[in-house]
Every structure is written in C-alpha cells, then in structure tokens.
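Engineer: Please find the sequence and the predicted model below.
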Amino acid sequence: MTRVLSIYLPYWPTDRQRRLPGAPSRDVPLALKTKLGSKRVIFSADDLARRYGVYPGMPVARAQLLLPELDLLDARPEADAEGLEKLALWALRRYSPRVASDPPDGLVLDTAGCDHLFGGEEGLMRDLLRRLETAGVTARAALADTWGAAHAVARFGGEAARIVPAGQTGEAIINLPVMALRLFNDLIDELRVLGIETIGELAAKPRAAMTQRFGPELFRRVDQAFGRVHEPITPVESPELIFVERVFAEPIGAPETIEKYTRRLVGQICDRLEVEGKGARRLDLHHVRVDNRILTTSVMTARPVRDIKRLSKLLCDKIEAVEPGFGIEKMKLVVAQAERLTLSQTKADFSSETRADVEDLWDTLANRYGDKRLYRAVSLATDMPERSVRRIGPTQAAASSSRNAGFKRPPRLYRCPEAIQALAVLPDHPPRAFTWRGQRYHVARADGPERIKGEWWLSEDEDGQVRDYYILEADSGERFWVFRTGDGVNSDTGALSWFLHGKFA
C-alpha cells in the first residue's frame, strides 16, 4: 500500500539564503524582493519579518516603512528550485528510493517499504524534521495514503507533523479549503464566488456540470487527493548515480522471472561498481508496472559490498512483496549510496585468530527488521548514567571508555527515571520504604549515597544540580537503584524528589 510523506518548507527562499556565506543573522528579520512589472514587491519573508506584518506581495517601500531594520536581499527563484532539487537528492540517499521535489516549497516521498528502517512512520518523520531543523530549515510534514492528501494536510492541517492513518484520507481533508488541492488561483477564485470553500463541499457537487464549466482538472485533483486516481511520483535522479535497467518487450509477472532478471541486473551493477572502485551501501530496485505504478524494494548493507551473490540474495528475499499487477514492463536497479571499497589482504598465518564474518547475517537481519534494531553499545566518559551508553551501528568503529567500569551500575537502566514516593530521613539517609508503580517496598538494606553532579558544560540547567544515588534491597530480595535530587540542605541543588533509575538482577 502506498504511503506518501509531504514536506512543506514555508520559508524555503529565506532559509536557503541564510545558509549562504555572509548571510544576515537570524536575529534580524529578512525578506526577499523582486520586480512585478515596474513595482518592487516582497517575494518572500521569514517568520520574524511576518510577525511584524511583512508578507509576500507587499510593496518594498511599505515594508521598509513598517520595519526599518528589515534586511532586504534579491530573490533568486532559479537558485531556490536548484536548492530544492539538491534537498530532494539528499532525502533520496537517506530516506526513500522515490523522492521528488514539490515546487516551489516542498518535497514528496513515497515511504512504503522503507519506514521500518527508522522504527516506523513516526520515526522516519521525526528524524527528517530533526535534521532539517538542525540545518536551519523550517519544515512541516504530513503522511497520508495519497500525494494530494499529504500535500493538503501539511500546508493547511494546522499541525507541524501529522500522520493520517491508512484509510482515513477522506476524514482528514474533507474540511480543508479548496486551495489545498493545488488548483490554479483563477479557478479557486471562481469556486469562492459560487460559495464553495472546502474540499467536502466541492466533492459533493454534481460532476458533469462542474466539469463542463471548469474543465477536467478540477475533479482530477479531487480524485487524486481521495485516492481514486493514482498520481505517480517521478523520483529525482542524480547524474552521478550508478544504475542499470531492463525494458521488456512483453510485461513479466512470475516471481521466478522477476528473480532471474534481478540477478542479472545485480551482476551488471557490480560490474559498474568494479569500474568505479566502489561498493554499494544501498540498492533501490524499481519495478515499473504497465499501469504506470512504480514498486520499489530497497536493501542496505553495513559496509560497502560488491558481492553478486550477497546482493542478489538480499533483493530476491523481497520479491514476495512485489505485486506485478498486469505486468512489469521495466526494472531499474539504482545504487542510491556507494562508498569506496578497499580490499584487504588475507593473512597467510592460518593459525592466527580472525574475526568471524557475520556481516551477511547483519545485512539480512537489518533489511528484515530495520537497521535501528541491530546495534552495539559502547560506554562513554560521562557521570550521568543515562548518557553513559550509546548505540552505534554493528560495524561502526568507536572507542569505548572504561571510566565508569569500577562503579556499581545496574544491568537494567530505565530510559527515563520513574518518580517514586519515598520515606527517608534527610539529609543523607536512604529511604526506609518507597512506593513504585502502585506497590510498596520495605527496605531491608541500603548502600550509599553516591553523589553525581550535573554536567554544567553540557547544559546550563544542570549547573549546581545534585543527585544522591542509593542501592536498596527490599524485603522481597529485589535490588533497586534510586536517587534523590538535591543534597538535602540547599534547595537550589534540587527539588528533593525521589526517582527509581534502574534495577539489579
């Protein structure tokens, strides 16, 4: 089933300009100007400028009078479009094999079959929005069954991020304005004259009369939004991408036939990779059906790979997810991500111990269950327990710190400390009893305190903050790791609240 993610970039022209060398500070309102005939008007304005009343289409002289400190730059629509294409290429390499720009202010991604690599649709959307925010690009996102619905909800849904559940497209867009359907402005104005304001009101009108008056484009957009008519996403292509394709004289559909040509395409792509001296990190296999639908299967590898047998196995394991419909007329294999492949010499000393080659197993598990499910844990040099361990990729090289090896730490550490009600004598006595998750525990033995101070160099909120940790053994034999915020004397070191942070075996 198709799932489409629409990314809306409301301030893309100004956000792109701010990323250029010598750009004005983000504390100064920014607007871009252009010429409309003989008049100079505002082409785009950032969020700060709009708060002061500057909007696109406003005369430049009026904007300068309204906001004297406004920083004005020339608009460059061609550069904005080129930047949007580059952003689409970035998303293509990282998130989905089918990404297209949605001019003038957005992207569209087909996430079917690749969201599990990020822990689901919510994880993919959160990761993408976080990276855009880090890059200084304001973005809103919506995910739905169709391009039209996702586009409409992202721009007019009123939320920064929203996932429309499968099968609920109609309920999500029926009350949105008709301008959300990507219609021409003249057509929107004529619909308003007739009193049609929302998509639901338009969808309820008689089609024959409306189509005769306004043309077929009107209800084509309605049907695309509701999913009655398929709207293909033509993915952006990078000129440096390595790819091979096969066009069939007669459509194919049998699984064994698809497997045969998949293996042939893998052999051809490996030959191309050998010429380039690279290995594949991600492969996208596009199946173009006769009804113009594109089905894509993607596989990822932990390290650069150029092994025909290994790559063929990863792709062929996903053939059962391909629905050929009335037939597949074209197959295209693309190396979405490639890296330099360095070959290593095998040691001649057969008696020496070598690391077991489990990378094939890693790739199989990662492509089946998602790359976030497979990881290694490394210890970090930090006093805060929740920061002492970090997840990394199974093949990622990272040095582990032995700084906290001598401290007593529970094998099970909760992601977020859980509040408990404790009975204790201040300032430095352990609890005599505590209540956790509705159950009361009586403390038989205790050890502590171990004082940990906040890392003020990482966060100002931790400056002067204190935690006193205790190991508690209950009457039942269970052992817990709890802490109190504050030193028990100075109120500015913590609120004297108790939390349970871990549990011993």
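Structural biologist: Perfect, thanks for sending it.

Engineer: contacts and neighbour counts: CA atoms only from here.
Structural biologist: Fine.

Engineer: In three-state terms, how would Val443 be classified?
Structural biologist: Using DSSP: H, G, I helix; E, B strand; the rest coil, the structure places Val443 in strand.

Engineer: adding another structure so you can compare the two:
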Amino acid sequence: MARVVSLFLPTWSTDRLRRKGGDAAPPAEAPLVLTGLLGRREVVLAADTAAWTAGARVGMAATKARVLVPKLIVREYDAAGDAEALGRLAVWLLRRYAPLVAVDLPDGIVLDTTGADHLHGGEEGMLAGLVDRLGASGFTSRSAIADTWGAAHALARHATRPTVVAPPGHAASAIAQLPLSALRLPADTIEGLRVLGFERIADLIVQPRAPFALRFGPQVWRRVDQALGVLNELIDPIRGEDLIEVRRSFAEPIGAAETIKHYIGELVAALRQALESKELGVRRLDLICIRVDSSAQVIRVGTALPVRDAKRLTRLLTDKVETIDPGFGIEIMTLTAILAEPLAGRQLMTSLVDDVAPDVSDLIDVLANRVGERSVYRAAPVATDVPERSVRRIPAMAPDSGATWPGHWPRPARLLPSPEPIETVALLPDHPPVSFIWRGIRRRVRRADGPERIFGEWWRCDAELAAVRDYFRVEDDGGERYWIFRSGDGQDAATGSHRWFLHGVFG
C-alpha cells in the first residue's frame, strides 16, 4: 500500500526572509507580514505567527494590518523566490528521504515514502526527524503521512498535532472530522457547501453524488475520491539537474520478477559507465518502475561508502524486487544516482602489495538496507565525564577519529540508558551501601571500591553548577558487580538529592 507524506510550511515566506536576512533580519518575536499588489490594492500575502496572533490575516489590506498590529514590520512578498527555494528544499528531501518528491505550491511538499520509512526509524521517527531538522534551520513545519496525497495534505494542515500518522487503510476515518476546506476545493465551492449546511468531510461523503455534481461540477467528488484512494493522484516528481540517470522503455510491459531483475542488471551496468566517466561512486540509488496505469513502484537502496561495483549494486536492488507490484505491467524503468560522491579508481591487489583490512562495507550495506541505516552503527567516545553522555552513535563505516575513553577508571560493560533508583542501607558521607534493593531484589554488598567523584557540566545548565556524583564499584554475595552512585556529596543538599542509583553492570 502506498504511503504519502505531506509537508506543510505555514510560515514559509516569512521564515525564508528571516533566514536569508541573517543578523539583519527582523527579530523572531516581532510581527512580520509580506505584502504585494492585488489589482491596485496592497494586501497582506504572508504573515508570521506573531502577526497572525495579533490579528493580521492573508488578504487583509496592508493599511488595516498596520493599524491593527502595533510595531508591525512590513516587507515585500517574493513569490518567485519562495517557489525557487521550495524547489531546492524538495531536491534536498529527494536526496535524503524519498524517491518521489514534488513541490506542492505555495507552501508544501509531497513525498511518496512507500518502502523508505524503515531507513529513517519508521514513519513516526521519520516525520519527527523531518520536522526537527527543519525547525533547527528556522522553518516551522507540520507533516502527516497517509495512504493518499489528499488525506496527508488534509491532516498536515488541519490536524491538531505537528506530526500525524494515519494507519494504513484508514484514510476515510482519519479525515472524516476535518473541515471541508481540507479537500483542496475552491473557496466559492466551500462557501456554497456551507450554505447548504455541510461543515465536515463526514457530512459530505455519505450524500448522493448526482445533485452535487450537477450543482458544483465534478471537482468535489474528484477531490473526495483522491483523498479516499478511490481515484489515483499522480505525483510529478522533481529531478535535480546534476542527477545521473539511465532509463529503459519497453514496447511490451514486463511483470515477471526474473525479467525485472534482468533489466536491473542492464541499467546498473549503464549507470556504472556514467559514474566511471565522472569518477563518482553512488551512495543512494533509486529504481523507479512506471506501470501501465501511470503509477510508480520504487526501490531505494543506500551504501555506506561510494560504490560503482555493478555486481554489488545489482544485488542490493534485486534483493528488494519482491516489494515491487508490477500490476498489469511496467512500461518504464529508471535508475537514478540520487547521491553520488567522488570515487577514484583503485589499484588491483598483487602479491607485492601489503595485506589490508577486510572490506566489510558490502555486509554493512546489506544489513542497513534490510533493517534501516539507524539500526547499523558504531559507538564512538565523547569528551565528557558524565557517563550517559560519553557515547554517541556514528555511521558503521565512519572513519576512526582516534578518540578513546579514559582508562584510569574502570567502566561497566553494560551502561543502563538512564540511572535506576535503588534503596540502600549506607553510612554517610563516604561509605558505600551495606546492601541495596534493585528491581525488587535485595543484594548484600560483600566488597566495594570508591568513591570516584564526578562533577556536573556547569556550562550546560544551571542545575549542574554544583551537581556531584560519588560512584562505587560494588560486588554482592553472588559475585555480581555493579556500578552505583550517590547523587550529592553527602553533606550539602545543593550538590544533589543524596539518593542512590544503579548505573551499570560489570561483565
């Protein structure tokens, strides 16, 4: 089943102006509107959140907005610049999130992420990550995923949450309570429906169609059917100018898995020649199969390092052929190097060349394309004394930075995601517990070593200015060894709560 993401940028124009202006841009808290001519009238064409809250509205006369909103900042609306920047954002999303991406003017982007969400931590993780990344760049956004473009578009703009995941097969129930304006109908059509007493989509979809088609034309039910998935709505994908792409058209549609695999091999061979001529290797590869009904089936694979080995790329693609539904046949197959990086030729190994470390990138690629890039990683040290901050995830094939963990104090083989509270019997201030209860089991301490004092990182937040932890390595009667600590120095309440926690288990 298809899955489509609608990305809504409600303040795209004003956010872009602020980002473009840099230090000279209007302050984030100042109300800002963009105006332009509508006929002979100067009207508001875009407004940020502060201006909207103060009462400015799109379509309002600029003079009225100036009177209504104190200290209003007014700038000129740049429709062409907004559209161009939205296209660049769509290409960025194409390279990182989905094989089929299109601009949804004036303030949105649509992505067909069918089969690609697992590469980004699932649908919820993908939407949350997308909104967070845009937010970090200064753009307010909302996103929704559903079975159809129409349903995702409606949820992104009218749901109460910034990210919405409509369960597969439930487009109708997901949008039923949304207003009629969510159907992307002309304003006069929506007003006419409201005059007749219809407010929500649920009120409309149960009505007989003929009277509405006679009065409002076919557009009402076309939008309803597109949102419910009864009528297919094609996405016209955007393509970057620098993408390397090869294509094969078929006089007779193909559908057998073995035939598809055969032509994948031919396309990969042609793509390899194009990559070799430019001394590039592919990092992300899209296979788009256009069926006879004009719908698309897509396979996306990625590699940990730049690759142009035809055999290796063919295997990654053919491993996913079973995810393609050819329907009544495939007319066109397109293979695109969405992300490519420089890759110079390598000298062949001979007996005179020293042995090198085995190349495991092929295995990494197979695993990452099956379970997702985020599920295949390495742990790397972080320069910090706080244990839970001392590890970060890096790509499996990332180069070695040379950083190491400090070796002067032992650390447990298993560090808990967060310290777990324990009940203890202990002498203060510098003694380890005599016994402690963890996860409902009392453990008597036979041996202990410590304390190792760790201070908070005062530059992160005020709460850590005086924070102290005293860590002990303890061994119970059964020979199990644990890493526990007391929050605080045992005397000053400002240094911590003086409660005890278990933070790790030694192997």
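Structural biologist: Thanks, I have the structure now. Everything quoted here is computed from the prediction, not taken from an experiment.

Engineer: Tell me which residues touch Ala146 of structure 2, please.
Structural biologist: Contacts for Ala146 of structure 2 (CA atoms under 8 Å, 6 or more residues apart in numbering) come out as 3-5, 152, 165-168, 171.

Engineer: ok, now Ala270 of structure 2?
Structural biologist: Ala270 of structure 2 makes contact with Val246, according to CA under 8 Å, 6+ apart.

Engineer: Now do the same for it: its match in structure 1.
Structural biologist: Using TM-score structural alignment, the equivalent of Ala270 of structure 2 in structure 1 is Gln268.

Engineer: Point me to the helix or strand that includes its match.
Structural biologist: Gln268 of structure 1 is located in helix 255-276, with elements delineated by DSSP states H and E.

Engineer: With structure 2 overlaid, report how far that helix is off on average.
Structural biologist: After superposition onto structure 2, helix 255-276 of structure 1 sits on average 1.1 Å from its aligned residues (mean CA distance after the TM-score superposition for structure 1).

Engineer: Quick check: closest non-adjacent residue to whatever residue of structure 1 lines up with Trp12 of structure 2.
Structural biologist: Correspondence of Trp12 of structure 2 to structure 1, assessed by TM-score structural alignment: Trp12. Spatially, and ignoring its direct neighbours in sequence, Trp12 of structure 1 is nearest to Asp105 (6.2 Å; CA to CA, 6 or more residues apart in numbering).

Engineer: Thr148 of structure 2 matches what in structure 1?
Structural biologist: Match for Thr148 of structure 2 (TM-score structural alignment): Thr146.

Engineer: where do the helices sit along the stretch 101-250 of structure 1?
Structural biologist: Along the stretch 101-250 of structure 1, the segments classed as helices by DSSP state H, counting those that start in this stretch run 121-134, 147-156, 169-173, 185-193, 199-203, 207-214, 217-226.

Engineer: Ok, which of the ones you listed comes nearest Gly438 of structure 1?
Structural biologist: Of all the helices of the stretch 101-250 of structure 1, helix 121-134 sits nearest to Gly438 of structure 1, with 31.1 Å by CA to CA.

Engineer: Check which helices and strands that closest one is in contact with.
Structural biologist: strand 140-144, strand 161-163 (3 or more CA pairs under 8 Å, 6 or more residues apart in numbering; DSSP states H and E).

Engineer: Show me how far the first one is from its chain's centre.
Structural biologist: Read it as strand 140-144 of structure 1. 11 Å (CA atoms, centre = their mean, to the nearest Å).

Engineer: What of stretch 316-325 of structure 1?
Structural biologist: That offset, for stretch 316-325 of structure 1, works out to 25 Å (CA atoms, centre = their mean).
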